[in-house]
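[1] Provided below for reference: sequence and predicted model.
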Amino acid sequence: MSEDNRLRDVFDAIADPTRRRLIRLLAEAEEKPLHELTTYFQMGRTAVSKHLTVLKEAGLVVDRKVGRETRYRLNATPLREVQDWLAFYSKFWSTNMLRLQQLLEEEEE
């Protein structure tokens, strides 16, 4: 799914802690089946599946059928949008920390 065809905003998809944890679990493995992902949460398969659907709509997760089992893997490419957005604020904080350091050094003198 290309970025233009995403059904859901990446920021919306990662806003939920459960979905961020799913992303983390999938980042640590090549792919995982739904029943295995469910073991990490105190919720049923249906609830985990709904979270995976949100991630899939944002292009963050890809699934494939293997027999009766659905396996999920991470597609981290859409996270680049988040990284780019944060990069601006990283520069902002670096600049402000430098100014604070200069101010503190001036006060010491």
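    Noted; the coordinates are in hand. Numbers count the residues shown, from 1 in each chain.
[2] okay, CA-based contacts and neighbour counts for the rest of this
    OK.
[3] strands of the protein, start to end?
    Secondary structure of the chain (DSSP state E): strands located at 32-33, 61-66, 69-74.
[4] adding distance to residue 11 and mean neighbour count, write these out as JSON lines.
    JSON lines is the format used below for the strands of the chain (distance: least, C-alpha to C-alpha, whole Å; neighbours: other C-alpha atoms under 10 Å):
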{"stretch": "strand 32-33", "distance to residue 11": "23", "mean neighbour count": "17"}
{"stretch": "strand 61-66", "distance to residue 11": "14", "mean neighbour count": "14"}
{"stretch": "strand 69-74", "distance to residue 11": "16", "mean neighbour count": "18"}
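[5] next up, a second structure to put side by side with the first:
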Amino acid sequence: MTEPAALTAVMRALADPTRRAVFERVVDVDEISVAELTRGSGVTQGAISQHLKSLKQAGLVIERPEGRNVYYRAQPDGLAPLVDWMSHYGVFWRERFADLRALLKDIDP
């Protein structure tokens, strides 16, 4: 299974609904600036910057400075700890559902 600290960082970063919305906007485009993320979000530029900082620390986004602007893009490998963790439990639940299905077939007249 994945390293607990990396998984915790990703889960903590995505636990906040506003941060998750920022991440989803970054994922939807190749690259986006803080100003673009702020527009129409109802959140201040400072708050967006803080959310991006958390996402960056969790390894979910990377930044590219260009002059006064900083552009962000999703880091595909950033979700790996979460995917690994979910895969582990996916096997667990598939086995349980298979057991339940077999049990229900035995009970059904």
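    Alright, I've got the coordinates. Here the structure is a predicted model, which means the values were calculated and not measured.
[6] in stretch 40-52 of the second structure, what counts as buried?
    Within stretch 40-52 of the second structure, the residues that count as buried by 16 or more other C-alpha atoms under 10 Å are 45, 48-49, 51-52.
[7] let's have these in JSON lines, adding distance to residue 33 of the second structure.
    Putting these into JSON lines (distance: C-alpha to C-alpha, whole Å) gives the following:
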{"residue": "45", "distance to residue 33 of the second structure": "11"}
{"residue": "48", "distance to residue 33 of the second structure": "10"}
{"residue": "49", "distance to residue 33 of the second structure": "10"}
{"residue": "51", "distance to residue 33 of the second structure": "13"}
{"residue": "52", "distance to residue 33 of the second structure": "10"}
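[8] which single one of these is nearest to residue 103 of the second structure?
    Of all the buried residues of stretch 40-52 of the second structure, residue 103 of the second structure sits closest to residue 51, with 46.9 Å by C-alpha to C-alpha.
[9] by how much does the longest helix seen in the first structure deviate from the second structure on average?
    Ranked by residue count under DSSP state H, the longest helix found in the first structure is helix 79-108. Compared with the second structure after the fit, helix 79-108 of the first structure shows a mean deviation of 0.8 Å (mean C-alpha distance after the TM-score superposition for the first structure).
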